[in-house]
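Undergrad: Prediction below, plus the sequence it came from.
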Amino acid sequence: MTAKDSRAAGLAAFASLAADETRAACLLALLDGRAWTAGELARHAGVAASTLSEHLGKLVAGGLLAQERQGRHRYVRLAGARVAQLVEDLAAQVPPAAVRRPPRGLRESSAGSAMARGRTCYDHLAGRLGIAVTDALTARGLLQQDTGFALTEAGLEWFGRAGIPLDRAGRRPLARACLDWTERRPHLAGVAGAALCRHALEAGWCVRIGSERAVRVTPSGERELDALLGIPSGALR
């Protein structure tokens, strides 16, 4: 087998990890950035614990998940930001018609609306909330989108004034575009996106709701985002 064939075989094997509905459901659930127990993921995916364990083994062996044990519990999480980016990018390529099935009852309809309104995408903000923040940063000259995402000097100063520290020591890009799978437009990811999301949750601008990745902007968050970025409260509801 040639080197080219070897790479092709490796790519096919890697892609097959997500080519299963149960494993895909686990990857999407773990985009909330938290560690889940195997039991929680089994209930979420609607499969038996033994079945789920086999799937998790494949995802861990393939490098998509990391796991740790605490007592009798097995916790798994996405292996890192690059895996989260891959999962979100793949989800964004799903044709809209493929996910437009009628919701199964009021609860599912409400959950879907909440996710579209605002959610976390691994460690940054997504949905209409993420787009509103990204658009506001761009409109104020704090973020450039013309040749990829990049914070301007004014943007760096804005993060400093807002009390949002940026960890620039690692290899992760400071700002990165992440295609939003509900809005079909890019939102802010990277170090800046993660820092902004973390600050929004720690400062009480946003709170998590339900068991999914959905977040809701609080009244104090509406005031802060209006004062800092000029985002009207109506755009956040």
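TA: Great, that's in hand.
Undergrad: From here on, just use CA atoms for contacts and neighbour counts.
TA: Will do.
Undergrad: what sits against the most centrally placed residue in the chain?
TA: Centroid check for the chain by C-alpha atoms, centre = their mean gives Cys121 as the closest residue, at 1.2 Å. By C-alpha atoms under 8 Å, 6 or more residues apart in numbering, the contact list for Cys121 reads 31-33, 84, 88, 213.
Undergrad: Pasting the second one now:
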Amino acid sequence: MKEGPDIAQIGALIGDPARANMLTALMSGKALTVSELAQEAGVGLSTASSHLTKLQDGGLLSQAKQGRHRYFTLAGPEVGEVLEALMGLAAHQGHLRTRTGPKDPALRAARVCYDHLAGDMAVRIFDSLSQRDFLSLDTHTSSLALTHEGENFVEKLGIDLEPLKKGRRPVCRSCLDWSERRNHLAGALGAALLTRFQDLGWARREKASRIVQISPAGQQELLKVFPVA
């Protein structure tokens, strides 16, 4: 008898090109309408609605109604982390888009992965935390956690850890970065760090894009706060 989770259903939902484009567009963490997602997928409104219904029934999307519009978002951060990991696998296997655009270098430098930072700077942050033993990995469970020194470091950055510990999400989680093919930090702490960087004026999200712009002053501060060997 076959046992365990059925990944075929999830794979079939993600595998359709139009649905894959919709899911990728929602990696920005922002809610999008049916018409916006239809444009991203290159399909008509009725076809887009059919795709969105399948994604919602499959547990990959959430829907909220406001007036005449329906807004869709990814069902949760774990969906975004799976999509980012699939992007990393696709890049590693050479399954790349044949046409690159002017935004590609900016996306590789710093971007949003659902609600946390991804890209070159995010990988640097993860490496810095790991090298200084601020993160610990349980080899038996593969769970990631802050060490005591790591907690002190994060709190000095102005992040209150208590609400993060009481939440449903893991505080720390590794997420395979598709462009760097190495880990960046996800989980509640990954989201809190991106919010903190924005509050400090170090980072700013581009409108209607996943790109995160790091200011010159922010670049200097991040390099200082997160040194790597």
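TA: The structure has been received and is ready for your questions. Computed from a predicted model, the values in this text were never measured in an experiment.
Undergrad: now, which of the contacts of Cys121 of structure 1 lie within helices?
TA: Among those, the residues falling in helices (DSSP state H) are 84, 88.
Undergrad: What's the match for the residue nearest to the centre of structure 1 in structure 2?
TA: Per TM-score structural alignment, the equivalent position to Cys121 of structure 1 in structure 2 is Cys113.
Undergrad: One more: Arg168 of structure 1?
TA: Aligned counterpart of Arg168 of structure 1 in structure 2: Lys165 (TM-score structural alignment).
Undergrad: Would you check the span in structure 2 matched by stretch 60-70 of structure 1?
TA: Going by TM-score structural alignment, stretch 60-70 of structure 1 sits over residues 56-66 in structure 2.
Undergrad: ok, and for the matching stretch, which residues are buried?
TA: 56, 60-63 (16 or more other C-alpha atoms under 10 Å).
Undergrad: repeat for stretch 157-176 of structure 1
TA: 158-159, 164, 166, 174-176.
Undergrad: can you check stretch 73-92 of structure 2 too?
TA: Applying 16+ other C-alpha under 10 Å to stretch 73-92 of structure 2 flags 73-81, 83-89, 91 as buried.
Undergrad: what about Arg99 of structure 2, neighbour count?
TA: 5 (other C-alpha atoms under 10 Å).
Undergrad: err, Arg19 of structure 2, not the other one
TA: Neighbours of Arg19 of structure 2 (other C-alpha under 10 Å): 22.
Undergrad: Distance check, it against Ser209 of structure 2.
TA: Separation of Arg19 of structure 2 from Ser209 of structure 2 (C-alpha to C-alpha, to the nearest Å) stands at 18 Å.
Undergrad: still on that earlier bit, which ones among the buried residues of stretch 157-176 of structure 1 lie within helices?
TA: The helices, defined by DSSP H, take in 158-159 from the buried residues of stretch 157-176 of structure 1.
Undergrad: With distance to Arg223 of structure 1 added, can I get the buried residues of stretch 157-176 of structure 1 in a markdown table?
TA: Converted to a markdown table, the buried residues of stretch 157-176 of structure 1 look like this (distance: C-alpha to C-alpha, whole Å):
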| residue | distance to Arg223 of structure 1 |
| --- | --- |
| Trp158 | 17 |
| Phe159 | 17 |
| Ile164 | 17 |
| Leu166 | 23 |
| Leu174 | 26 |
| Ala175 | 25 |
| Arg176 | 26 |
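Undergrad: That'll do, ta.
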